[in-house]
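A.B. asks: Return a 3D structure for these sequence lines:
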Amino acid sequence: MVSPTARHREVIISQTKTRQRVRDLAEVYTHEREVTAMLDLVSDMFPSLDRPRDIGRTFLEPACGAGNFLVGILDRKLAYVKFGGLYRSVATFETAVLRALSSIYGIDIDPENVEQSRQFLKADIAHHMNLQLNTVPVSDGFWLAVEAILGTNVIRADTLKDGQRIRLVEYHWQRKTGYVIRDWSPLEEPNAQFDLFGEVPDECQRDEVAIHYSLLADSPEAVRVERHGGRTK
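C.D. replies: Okay, the predicted model is just below:
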């Protein structure tokens, strides 16, 4: 069993895929050098010295396996999220880390791969936080927010068959530090016309108000505003 605190690159290199998994899941291991070479082809999608705050570009890995590409993408984003530089407070730093994580999506048909991907991403963030914050503690709710985002962004499904049933959450980070509005929508829009008297599909959902990231775990569904007597509360 891989420790959740172990860094991805220190573990994944020693892993081998069995012939049965290759046969049953068409699972093929991608070495770190191939991941690096492929991500180099889209280097403009990552932050740079000229665009250090450009950490929110969206990536989707439709067959993420153990998370090789997901961790590679996160590493390139976090390389520009440094405490004390652009992000001088713990709040702005944590928000930037969560913003980078929330822009990365992975889908896999195997639940073991999904769990492993989540653990590797979490371990990568833990490593980064330890390096950057050193003895400065993270705020209450940060790790709960990490878990909540991983739960919405790295999921078990068959991308080829379940496109219209897969619901992904898009995170819109607000100017107010730490606050976000979430949008729920299907990976693939339905292409058939709906019967007037047939079953109405679930509407896309969206938070009506921004919420702090510390509340993400306690608010798995869209946050609604209570209205009384025509007034918004």
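A.B. asks: rest of the way, CA atoms for contacts and neighbours
C.D. replies: Will do.
A.B. asks: Spell out the residue ranges of the helices in the chain.
C.D. replies: In the chain, the helices defined using DSSP state H lie at 8-12, 19-25, 32-40, 68-78, 90-102, 111-133, 142-153.
A.B. asks: my guess is His212 contacts Arg182, does it?
C.D. replies: No. Judged on C-alpha atoms under 8 Å, His212 makes no contact with Arg182 at a distance of 11.2 Å.
A.B. asks: Comparing those two, which shows the higher neighbour count?
C.D. replies: Taking other C-alpha atoms under 10 Å, His212 and Arg182 do not tie; Arg182 has more neighbours (22 against 17).
A.B. asks: ok, the more buried one touching Tyr171?
C.D. replies: Yes. The pair Arg182 and Tyr171 passes the contact test of C-alpha under 8 Å, sitting 4.7 Å apart.
A.B. asks: Same question for stretch 63-83: list its buried residues.
C.D. replies: If you call a residue buried by 16 or more other C-alpha atoms under 10 Å, then stretch 63-83 has these buried ones: 63-78, 80-83.
A.B. asks: ugh, typo on my part, it should be stretch 127-137
C.D. replies: For stretch 127-137, by 16+ other C-alpha under 10 Å, it's His128, Met129.
A.B. asks: Also this sequence, please, to line up against the first:
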Amino acid sequence: MNYVKSKQRVAEHGEVFTPPWLVEAMLDLVKDETERIDSRFLEPACGSGNFLVRILQRKLSTVEAKYGKYEFERRHFALLALMCLYGIELLADNIAECRANLLEIFADHLKLAESDDLYRAAHYVLTQNLVHGDALSMRTHDGQPIVF
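C.D. replies: Predicted coordinates:
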């Protein structure tokens, strides 16, 4: 896996992606929280979602273990897990990729079609919770304050 998209992006934005083994090791330090459905996570430089994807996968495993037999609860708590993830990303292509990655994980896990109301709800949540902006200035790409 390549951890750099381009030397220019590294020079201009400091963009370097975290390898999966390091993501796992870091998340294991807060393992209980990553497996709690309602625990909230903010990734201030979320990139394409390396951390948020793994957190969502861990939360969805918990949902499956607790509510896998009950379709309504399974869908409800899966959406709650997704709603507890937040991210900020400076680069537009990365935030779009992060949203797409999380939506794909969520939809695949629940076997959702794009026409499903839950799919549309998840898409909306991701547009609100994953922000194109600067975590240092707490401003969106168009200068508005970042508010969740």
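A.B. asks: Report the TM-score for the pair.
C.D. replies: Once the chains are overlaid, their TM-score stands at 0.87 when taken by TM-score structural alignment, normalised by the length of structure 2; 144 aligned residues with a C-alpha RMSD of 2.3 Å.
A.B. asks: Switch the helices of structure 1 over to a markdown table; also include distance to Ile55 of structure 1.
C.D. replies: As requested, the helices of structure 1 are exported to a markdown table (distance: least, C-alpha to C-alpha, whole Å):
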| stretch | distance to Ile55 of structure 1 |
| --- | --- |
| helix 8-12 | 21 |
| helix 19-25 | 32 |
| helix 32-40 | 15 |
| helix 68-78 | 5 |
| helix 90-102 | 6 |
| helix 111-133 | 15 |
| helix 142-153 | 16 |
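A.B. asks: Out of the ones you listed, flag the one nearest Lys161 of structure 1.
C.D. replies: Of all those, it is helix 19-25 that lies closest to Lys161 of structure 1, at 14.5 Å by C-alpha to C-alpha.
A.B. asks: Setting aside sequence neighbours, what's the nearest residue to the equivalent of Asp162 of structure 1 over in structure 2?
C.D. replies: Alignment note (TM-score structural alignment): Asp162 of structure 1 maps to Met138 of structure 2. Spatial nearest neighbour of Met138 of structure 2, chain neighbours left out: Ile146 (5.3 Å); criterion: C-alpha to C-alpha, 6 or more residues apart in numbering.
A.B. asks: Just to check, that neighbour is in contact with Leu130?
C.D. replies: No. Checked against C-alpha under 8 Å, the pair Ile146 of structure 2 and Leu130 is beyond contact range at 10.4 Å.
A.B. asks: Between those two, tell me which one has more neighbours.
C.D. replies: A count of neighbours by other C-alpha under 10 Å puts Leu130 above the other of Ile146 of structure 2 and Leu130, at 23 against 16.
A.B. asks: The more buried one is in contact with Leu82, isn't it?
C.D. replies: No. The pair Leu130 of structure 2 and Leu82 fails to qualify as a contact (C-alpha under 8 Å) at a distance of 11.0 Å.
A.B. asks: Just list the residues touching Met83 of structure 2, thanks.
C.D. replies: If you count contacts by C-alpha atoms under 8 Å, 6 or more residues apart in numbering, Met83 of structure 2 has them with Val125, Leu126, Asn129.
A.B. asks: Apologies, that question was intended for Gln57 of structure 2.
C.D. replies: Counting by C-alpha under 8 Å, 6+ apart, Gln57 of structure 2 touches Ile105.
A.B. asks: ok, now how distant is it from Val63 of structure 2?
C.D. replies: 10 Å (C-alpha to C-alpha, to the nearest Å).
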